[in-house]
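Peer 1: Here is a sequence with its predicted model. Questions after.
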Amino acid sequence: MMNKKRRLATAAHCGTGRKKKQAELELRQSEERYRLMIEGVKDYAIFMLDTTGHILTWNEGARRIKGYSANEIIGRHFSTFYTAEDLESQKPARELRIAIETGRYEEEGWRVKRNGSVFWANVVITALYNEQNKLIGFSKVTRDLTERKENEENLRQSEEQYRSLVQQVTDYGIFMMDEKGRIINWNEGARRINGYTNEEIVGKYFSIFYPEEDILNGKPSHELKVARAEGKYEEEGWRIRKDGSVFWANVVITAIYNAQGIHIGFSKVTRDLTERKKAEKELRNSYDRYRVLANELKQTNSELSVANEELEQFTSIVSHDLQEPIRTIKSFLQLIDLKISQQQDEKLKTYIQKSLHAANRMKELIQNLLQYSQVSKATFSRETVKLDELLDEVLQNVKTSVESSQARITIETQVASVYGNRTQLMQLVQNLVSNSLKFRADEDPQILIRCLKEKDQVKFAVSDNGIGIDKDDLEKIFEVFRRLHTEKDYPGTGIGLAICKRIVDRHGGQIWPESIPGKGTTFYFTLNQATTEGLLVS
């Protein structure tokens, strides 16, 4: 019986031993797996310290973050990673003491790598105890937060720059409001536009800037409601300054949300557009005045057009009707002249000759007046006119005068053709050449005709070496019937240059003289050559 009990006890003892060994094996295997897992972590430096702070273990994350291999660092004190300032203040020892007293120590701060560079670290030191509650060392977990620190610093600097920029803006009132519409900051532009200092306005409801009528109608709260619903609210309207004066403002209110999408308030940007509003009002008033003036001018032009048509009609009728009685008077004077013998009455004969001369001059005046009226009255058709053919025809028409005065005419032209009314252009050039031949000095006439291109115009110049024109008379010469000399000295009606000006006007150009008395005159004129088909000048 005793042997049986002994065998049972031995068997039980052996079973307990086997279980204990199995448990110890499983614990070692678990610890090994845990060790391998810790050593393989790369994003965190995880290592053990003894009770005095010397390093016992070293994982891959610690090697990657701090730069030391396990052989280089195990056995060294963990103060190796601290800056000179931290060592001087005995920070490592203080951290261990706090970990013992509270169970753990955590902070963020600068740490030193093997190569001497620093990094921003999150550090957690935990005090470790055995089953008998005896301190056996510390675990230390370090994470490199340098990138996050740099991002935070960049963000802080960016926010600081943005805040400084906003604060210094003077043309726009920019400020923030809480979700209720109370002002929480205030920039220089807002002070300048609205008149309130930062101390006077922060904490006030933004309806302080609105006219009483808008406040009674609930306009400020309506604007915030729209901004919440649509993201922003924008309008132009009247606002009130601190001194009670009003200004025309462009206002933009924007709803602001944090990173979690929670509404935290509003931004408000105000721009003073009072000057622009005044300018728009003045522009409208100017436009109204212009419209009234335009209507009056249109009416006046209409009346002038009618009067001009009546005047031209009257000129034409008078010119035609006066020619008949002149012809009759001239015919009877000629008959009387034939009937009177030279011996009968010499004085009467002289009177009849003077009367005939006056009748001839009257006829010439009437014909020139009719010609002047027909320049603007006749149908104005344009065509491409070859310049050499035009000038040849002009020279042929004045050939007798050129030969009798022994004049020399020179032509210099860069233009092959012009665009205009052939008949009127020929009359224009011929009148100017005839003038040069008529108002000659003692020497033989020298006449130069030039023509050249100038952008969309053709410019002519007719120069002579004649008697010239006084400076005071230059503006008078284009007036109808204006004569600067007596008919006895220089015959003519005084209408030739008036016809020239009217022809140039009809061609969209300008005509003007340049002259030195006793040395000659140059008449310049331009012809507008622009058409819907482009420049017809070659």
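Peer 2: Done, it's in. Numbering: from 1, shown residues only.

Peer 1: contacts, neighbours, all on C-alpha from now
Peer 2: Fine.

Peer 1: Tell me which stretches of the stretch 1-150 of the chain form strands.
Peer 2: Applying DSSP state E, counting those that start in this stretch to the stretch 1-150 of the chain gives strands spanning 45-49, 104-112, 118-129, 135-144.

Peer 1: got CSV for the ones you listed, with mean neighbour count and distance to L365 too?
Peer 2: Shown next, in CSV, are these (neighbours: other Cα atoms under 10 Å; distance: least, Cα to Cα, whole Å):
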stretch, mean neighbour count, distance to L365
strand 45-49, 23, 119
strand 104-112, 17, 111
strand 118-129, 19, 109
strand 135-144, 20, 111
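
Peer 1: And those strands: which comes nearest Y372?
Peer 2: strand 118-129 (99.8 Å; Cα to Cα).

Peer 1: For the closest one, name the packing helices and strands.
Peer 2: helix 91-102, strand 104-112, strand 135-144, helix 146-168 (3 or more Cα pairs under 8 Å, 6 or more residues apart in numbering; DSSP states H and E).

Peer 1: Nearest to K363, out of these?
Peer 2: Using Cα to Cα, the nearest of the helices and strands packed on strand 118-129 to K363 is helix 146-168, at 85.9 Å.

Peer 1: now for that closest one, which elements pack on it?
Peer 2: strand 118-129, helix 188-194.

Peer 1: Looking at these, which is nearest to E85?
Peer 2: Here strand 118-129 is closest among these (Cα to Cα), at 12.9 Å.

Peer 1: angle of that closest one against helix 91-102?
Peer 2: 40 degrees (axes from the mean of the first three to the mean of the last three Cα atoms, to 10 degrees).

Peer 1: Outside of strand 118-129 itself, list whatever touches it.
Peer 2: Defining contact as Cα atoms under 8 Å, 6 or more residues apart in numbering, one finds that strand 118-129 is touched by 95-96, 99-100, 103-113, 135-146, 149.

Peer 1: if we can go back for a sec, a markdown table for the helices and strands packed on helix 146-168, including distance to T413?
Peer 2: As requested, the helices and strands packed on helix 146-168 are exported to a markdown table (distance: least, Cα to Cα, whole Å):
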| stretch | distance to T413 |
| --- | --- |
| strand 118-129 | 87 |
| helix 188-194 | 67 |
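
Peer 1: adding another structure so you can compare the two:
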Amino acid sequence: MNNTNPKHYAAAQAAAAVKVHSPGTTNTDTPTMPSFPVWLLALPLAACLPPLLSGWGISLASVTEIPPIQAVNGAQVISNGLFFHTLLEAMGAVTATILLAVALSHYNIRRDTAVPLLALALAAGGSADAVHALLAAAIPTAPPNPAPILLTATIARATGAVALLLATAVILLARPRRLIFGTPGVLVIWVLVSIAVYALTDWMVSGGQPAGSPLVHASPGVIFLACLPLTWRLYQQRRDFFTATITIAVTLNTLLEVCLNLGSEQLFDHYFNAVHGLKITGFALPLAGLLLDWQALGKCQRQQLSADPNYIESESDHRFRAFTEQLPVGVLLVDTDGVIVSVNRGARELFGYQEEQLVGENVDKLVPVNIRHRHQALRNGYQYDPKPRRMAADVDYLTGVRSDGTEVPLEIGLGPIRLNGRTHTLVSVLDISERKQLLDDLKQKNTVLQESEQRLRAITEQLPVGVLLVDTGGAIVSTNHSARELFAYGEQQLEGENVDKLVPGSIRHRHRVLREGYQYDPKPRRMAADEDVLTGVRSDGIEVPLEIGLGPTMLDGRPHTVVSVMDISERKRLLDDLTDKNILMDQTIEKLTQSNEQLERFAFICSHDLQEPVRMVHSFSQLLEQRLTDHLEDKEREYLKFITDGAQRARNMISDVLMFCRLDQPVDSRKSVSLAEVCQQVYNTLHVSLEESRGKFTWSDELPTVTAVPSQLFQLLLNLVGNGLKFNRSDTPTVSLNSSLEDNFCRIEIHDNGIGIKPQYQQKIFQIFERLNAKKEYPGTGIGLAICKKIAEQHEARLLLESEEGEGSTFVLLWPLYQATKTEAFSN
């Protein structure tokens, strides 16, 4: 490398400040600053001379009687001590004001908070002295009254002493790095203190407050005396002209207070005014010290520049460093060789280094090892086209290496800058770890979303129905394979076209109005649900019947409509065929109904008309049997019995057929029927048979009430109980009836101990005229169970059978309860 030392840029300013704050120090390697002017110490000694000479009989004061103000002319006012007193106090206030202005300028450049705080304290004392002078000029009475004037003087001097004491204590204890309230705030505080002092003194003078004791008048000197060790301590810390002159000024003010209280004998005498004149020195000395600091600083910087050509120290440099220190991003200043000249706080915290660990190092130290060689080439290439830009703008992010070896994602900006005639690069680095995490999460979500979209598109492409995505303007955004095949268009022929293109021309205008109206109430629904069939137009102009569904969706933050279309040509054909067949079926049903009615009427008439001849056969055969009993042979008597029994069976069969036919006729006489009462009626009817066969018929105590036609329910139970007693080989035929409630049904079980029925015959026995046993063994017509099943069906009930041969049978009735509730069912 050349003789340029990059650390000079960071250390030169601090070195100059140390030299300024160390007056009188010498070094063979560095230029020296002028020593402290000892002649300034003569000023406190000169303030001690008047009281000493007065003690030796030599007085420098002359007493002048002051006539009332209203009795003097202009020349007399000028010659009296009041005018000189006011002039001297005003000069001190002006000097203090100039000091404050210079101190604020110094702060804006050097950011040294001690200077404006001390200057503000001195300015507060100067303002208080000015207020005292104004009040003193406003109290010209005859004879002059010294009490109010002395009181205001004491308040003014005490204000300045207290302000200086507080400012020195704050600097030594708190050591503020900056002014919280800034330059405007300093001026505002100065004005507020002046107003407060004026208001206090005016109130005390106008209120006639006493002048106070000599101890009160001596209090400013005591406070200044207390300030002396503090200002000396401050000078030991800072070692500059300004604090040295502050210490001399405090000493001077302490001695002046002693001279004023011991030497002056009357208001506005020459001695009194001479001491006040020396107070100006208390403000002029710090002003001179501050100017000497500036002179020493400038000389030191000039000497440094002559000794080191690479040293730069200017106001702009200071402001630049102060500005970059406050930036929330890292900032590095790098020269053309890649050497780091300076770093701000953000960069140090980002990479985990101290300032001295980075300044003077190559910037490649902060680059990952695997790309360090490439970074050097890029850095050298930047020197040929130095312009503000983002570094590696073609990638998402760059990485940097922290002091602990961990890599951190960065966004880096580059910008050229000229310093000391040489080109440098200003590098801004921003930690984007959080942004990268968010970006990674977003990429992952985008990947998932893209996969979902791909799956959705794949699923949509495979759907057997057509799907179109339409925006609010009616433009087709996308279509699936089925939609393109349905309307006979290519893959890209429909996208971007208006959906009205697929609507028949006769209803296209109405469709546009309906489409726009859908946007005000977008919800999933079938399109034109009040119409039977919608139609669409294919690319060849052929209309095809469709069923269309609509559904709203959001795409890229904008509302769209998902349109599903289904070709219902086949369904429409089947529907037309089904309609024709339904018409034919209705006609057939009507014919069958008429035929059934005729058959029922024929069966009823036959059954009714056959009853009379059969009854005549049965009656006359019985009459012949009675009259010819003694004349008939056994064979003839047997034949006559056959005729009588056959006629009786014919009567029974005709009666059962007639009953079976009547069951098809509608009956509206359903009502609530007590099963217990019906069981009692069945028992009464079978009473004789039960006694002859020594059989039993029992039922449970609590039976429900059901809704039925009473006569039909009686016939149903009579047939079932009678069969249980008839088809029975037991010595004691037994039939029991029980019931229970299941949901909306009443389960009625009729159990017997009869002969039972084989499983293969359990459905056959419910058919009309079906018998499983010989007539001689078990007489009957074979219609009884068919009647029972038909009665159950008439009441929307189910009749089931559970039986094993030789184990008896259980007929189960699942009887609907209808209006009867469970409470009503068990009310009996």
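Peer 2: In hand now; what should we look at? The model shown is predicted, which means the values in this text are computed figures rather than measured ones.

Peer 1: Quick TM-score on the pair, please.
Peer 2: TM-score for the superposed chains, counting by TM-score structural alignment, normalised by the length of the first structure: 0.67, backed by 479 aligned residues with a Cα RMSD of 5.5 Å.

Peer 1: average distance between whichever strand or helix holds C661 of the second structure and the first structure?
Peer 2: C661 of the second structure is part of helix 634-662, with elements assigned from DSSP states H and E. After superposition onto the first structure, the mean distance of helix 634-662 of the second structure to its aligned counterpart is 4.9 Å, using mean Cα distance after the TM-score superposition for the first structure.

Peer 1: Identify each buried residue in that helix, please.
Peer 2: Judged by neighbour count using 16 or more other Cα atoms under 10 Å, the buried positions of helix 634-662 of the second structure are 637, 640-641, 643-644, 647-651, 653-658, 660-661.

Peer 1: Spell out which residues sit in contact with K764 of the second structure, please.
Peer 2: K764 of the second structure neighbours (Cα under 8 Å, 6+ apart): E770.

Peer 1: Distance check, it against I750 of the second structure.
Peer 2: To I750 of the second structure, K764 of the second structure is 19 Å away according to Cα to Cα, to the nearest Å.

Peer 1: With R233 of the second structure instead?
Peer 2: Applying Cα to Cα to R233 of the second structure and I750 of the second structure gives a distance of 123 Å.

Peer 1: just S482 of the second structure next, same as before
Peer 2: 63 Å.

Peer 1: T823 of the second structure too?
Peer 2: On the measure of Cα to Cα, T823 of the second structure and I750 of the second structure end up 23 Å apart.

Peer 1: if you count what's nearby, which of the two comes out ahead?
Peer 2: Using other Cα atoms under 10 Å, the more surrounded residue of T823 of the second structure and I750 is I750, with 22 against 10.

Peer 1: and the residue mapped onto A70 of the first structure from the second structure, how many neighbours?
Peer 2: Aligned by TM-score structural alignment, A70 of the first structure pairs with E355 of the second structure. The tally of other residues near E355 of the second structure (other Cα under 10 Å) stands at 16.

Peer 1: if I read this right, E355 of the second structure contacts V343, doesn't it?
Peer 2: Yes: using Cα atoms under 8 Å, E355 of the second structure is in contact with V343, at 6.7 Å.

Peer 1: quick revisit: what distance do you get for the match of A70 of the first structure to V18 of the second structure?
Peer 2: According to Cα to Cα, E355 of the second structure and V18 of the second structure sit 19 Å apart.

Peer 1: cool, A93 of the second structure as well?
Peer 2: From A93 of the second structure to V18 of the second structure the distance is 32 Å (Cα to Cα).

Peer 1: What is the burial count for A708 of the second structure?
Peer 2: Residues near A708 of the second structure, counting by other Cα under 10 Å: 24.

Peer 1: try the one 4 residues further on
Peer 2: By other Cα under 10 Å, the residues close to Q712 of the second structure number 19.

Peer 1: Pull the contacting residues for it.
Peer 2: Taking Cα under 8 Å, 6+ apart, one finds I791 in contact with Q712 of the second structure.

Peer 1: next one: S538 of the first structure
Peer 2: Here S538 of the first structure is in contact with 415-417 (Cα under 8 Å, 6+ apart).

Peer 1: rewinding a little: if you count surrounding residues, which of A93 and V18 of the second structure has more?
Peer 2: A93 (24 against 15).

Peer 1: what does stretch 32-42 of the first structure rub up against?
Peer 2: Here stretch 32-42 of the first structure has contacts from 46, 58-62, 64, using Cα under 8 Å, 6+ apart.

Peer 1: hang on, I meant stretch 71-78 of the first structure
Peer 2: Contacts of stretch 71-78 of the first structure (Cα under 8 Å, 6+ apart): 49, 53-58, 92.

Peer 1: Which members of these are positioned in helices?
Peer 2: Applying DSSP state H to these, the entries found in helices are P92.

Peer 1: Among the contacts of stretch 71-78 of the first structure, the buried ones, what's the ChimeraX command?
Peer 2: Entered in ChimeraX, the line below selects the buried ones among the contacts of stretch 71-78 of the first structure, by 16+ other Cα under 10 Å:
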select :49,53,54,55,56,57,58,92
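
Peer 1: Closest one of the contacts of stretch 71-78 of the first structure to G173 of the first structure?
Peer 2: P92 (51.6 Å).

Peer 1: how near is the closest one to T80 of the first structure?
Peer 2: P92 of the first structure is 10 Å from T80 of the first structure, by Cα to Cα.

Peer 1: possible to save the helices and strands packed on strand 118-129 of the first structure as TSV with distance to E454 of the first structure?
Peer 2: TSV is the format used below for those (distance: least, Cα to Cα, whole Å):
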stretch	distance to E454 of the first structure
helix 91-102	90
strand 104-112	79
strand 135-144	78
helix 146-168	55
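
Peer 1: what about E60 of the first structure, neighbour count?
Peer 2: 22.

Peer 1: got it, and F769 of the second structure?
Peer 2: By other Cα under 10 Å, neighbour count at F769 of the second structure equals 15.

Peer 1: for A169 of the second structure, same thing?
Peer 2: The number of residues packed near A169 of the second structure is 16, by other Cα under 10 Å.

Peer 1: With the one 4 residues further on instead?
Peer 2: Look at L173 of the second structure: counted by other Cα under 10 Å, it has 8 neighbours.

Peer 1: try S89 of the first structure
Peer 2: 10.

Peer 1: quick one: it and T83 of the first structure, what's the gap?
Peer 2: Applying Cα to Cα to S89 of the first structure and T83 of the first structure gives a distance of 10 Å.
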